[in-house]
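Colleague: coordinates only, sequence not included:
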C-alpha cells in the first residue's frame, strides 16, 4: 500500500522564536486589489496563530500522494501536536510498524483504520499484531503555492 509519509526519520521541533508578520485589517476580495494595500493595522506572531502547544508541536514534510483529496501534497509542511487527544476523523501522523504515515483516523466500534484521502489507496485496517500508535494530530498544513 502506497502511503503518504514524512521525509525525515525524526520529527523537527519548532523554534519558539516569534515570527512577526504584518496583518491587513480588511478582507481580501478575489477580484480587484484594494487601494489600501500598503497600509497594515497590526502584526501577528505565526507561532501564536498556528501553534497550540509549542513544547509538543513538530513539523513533518510530506512525501507521497495519498492525502491529496484534502489538499495535503508532497513537500507540504504539517504541524503536528503530540499533546492533542486523537479522535475519530482527525488527520494524524501515526507510527505503523515503525514507519511514519499521515492519514485520517477512523475509530468506531472497536475498529481502527487509517484512511487515505486519495481513492486509489485502500483504507488500512489496524490489526492486533500491528505495531501502531498515533504519534500526533495534524493541526495545520503549510502548502507552498509558488
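Modeller: Received, thanks. Everything numeric in this text was worked out from a predicted model, so none of it was measured.
Colleague: Please make it C-alpha for all contacts and neighbour counts, starting now.
Modeller: Fine.
Colleague: Straight-line length of stretch 114-133, end to end?
Modeller: 11 Å (Cα to Cα, to the nearest Å).
Colleague: now swap in stretch 61-81 and tell me
Modeller: End-to-end distance (Cα to Cα), stretch 61-81: 14 Å.
Colleague: repeat for stretch 50-62
Modeller: Start and end residues of stretch 50-62 are separated by 18 Å (Cα to Cα).
Colleague: host element of residue 48?
Modeller: Assigned by DSSP states H and E, residue 48 belongs to helix 46-50.
Colleague: ok, and for that helix, which residues are buried?
Modeller: residue 47 (16 or more other Cα atoms under 10 Å).
Colleague: next helix or strand past that helix?
Modeller: strand 57-63.
Colleague: Counting by contacts, list what that following strand packs against.
Modeller: Applying 3 or more Cα pairs under 8 Å, 6 or more residues apart in numbering; DSSP states H and E, one finds that strand 57-63 contacts strand 5-6, strand 12-13, strand 77-81.
Colleague: this is the other structure I want to compare:
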C-alpha cells in the first residue's frame, strides 16, 4: 500500500513516493525498473454543501437528505423535499406521494421522484481553497492550473 503520492509533470497523472513519473511510457519507475502503471487524476469538486451531521457533503446544486440508514444522501436537485421513505426526493414546491412514487403539486402528480445518492463523507481541501477531493484522495495540480484528485491518499 502506498501512502504518499506525487503529481507528475504532465499535470494528469500521479505516482507513489519513491518512484518517478516516466511521461513517455506512462509508468511509475523505481530506479531502472518499471514499477507500476501510473494513476489518472480525476477532477476535484469545486464547492459543496455540508449536511447537518457535519461530516457528509453533497455537490453544489444538490440537497442533503437523510437516508433510511440514518446517514445522509444527496438529492440531485437544489432545495429538494426529502421523502419519508428515506430513498427519494422531489423538487421544491411539490410533495412526495410515497404510495405512487410521484412528486405531486396539489392533487396532481407532476413527475416521477428522484433517487438519492450516497453523500461524500469528509473531503480534502486543495491549495487553491476552492477545489476539494474526497477523503482518501490527493490534490494534484493539472496542466490547466486547476486541481484534480489522485485516487490515493497523501499521508
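Modeller: Looks like it arrived, so ask away. Computed from a predicted model, the values in this text were never measured in an experiment.
Colleague: Superposed, how do the two chains score by TM?
Modeller: Laid over one another, the chains give 0.29 as their TM-score (TM-score structural alignment, normalised by the length of structure 1), with 77 aligned residues with a Cα RMSD of 5.3 Å.
Colleague: ok so, going back, could you provide the helices and strands packed on strand 57-63 of structure 1 in TSV, with additional columns for distance to residue 46 of structure 1?
Modeller: As requested, those are exported to TSV (distance: least, Cα to Cα, whole Å):
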stretch	distance to residue 46 of structure 1
strand 5-6	23
strand 12-13	15
strand 77-81	12
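Colleague: Of those, give the one that comes closest to residue 95 of structure 1.
Modeller: strand 5-6 (9.9 Å; Cα to Cα).
Colleague: ok, residue 149 of structure 2 touching residue 138?
Modeller: Yes. Using Cα atoms under 8 Å, residue 149 of structure 2 is in contact with residue 138, at 5.4 Å.
Colleague: Check the gap between the residue nearest to residue 56 of structure 2 when sequence neighbours are not counted and residue 46 of structure 2 for me.
Modeller: The shortest distance from residue 56 of structure 2 to any non-neighbouring residue, by Cα to Cα, 6 or more residues apart in numbering, is to residue 121 (4.2 Å). Counting by Cα to Cα, the gap from residue 121 of structure 2 to residue 46 of structure 2 is 16 Å.
Colleague: Could you do residue 104 of structure 2 as well?
Modeller: With Cα to Cα as the criterion, residue 104 of structure 2 and residue 46 of structure 2 are 33 Å apart.
Colleague: which one of those two has more residues nearby?
Modeller: The neighbour comparison of residue 104 of structure 2 against residue 46 (other Cα atoms under 10 Å) goes to residue 104, with 20 against 15.
Colleague: That one: which element?
Modeller: Using DSSP H and E, residue 104 of structure 2 maps to strand 102-105.
Colleague: Can you list the buried residues in whichever helix or strand comes after that strand?
Modeller: Using DSSP H and E, the helix or strand that follows strand 102-105 of structure 2 towards the C-terminus is strand 108-112. Neighbour-count burial for strand 108-112 of structure 2 flags 109, 112 (criterion: 16+ other Cα under 10 Å).
Colleague: Check which helices and strands strand 108-112 of structure 2 is in contact with.
Modeller: Packed next to strand 108-112 of structure 2, using 3+ Cα pairs under 8 Å, 6+ apart, are strand 102-105.
Colleague: Which other helices and strands does the strand it packs on contact?
Modeller: Using 3+ Cα pairs under 8 Å, 6+ apart, strand 102-105 of structure 2 is in contact with strand 95-97, strand 108-112.
Colleague: other SSEs contacting the next helix-or-strand element following the last one?
Modeller: Meaning strand 108-112 of structure 2. Next in sequence after strand 108-112 of structure 2, counting helices and strands by DSSP H and E, comes strand 114-115. Here strand 114-115 of structure 2 touches strand 88-90, going by 3+ Cα pairs under 8 Å, 6+ apart.
Colleague: Just list what the strand it packs on packs against, helices and strands only.
Modeller: So strand 88-90 of structure 2, by 3+ Cα pairs under 8 Å, 6+ apart, packs with strand 81-82, strand 114-115.
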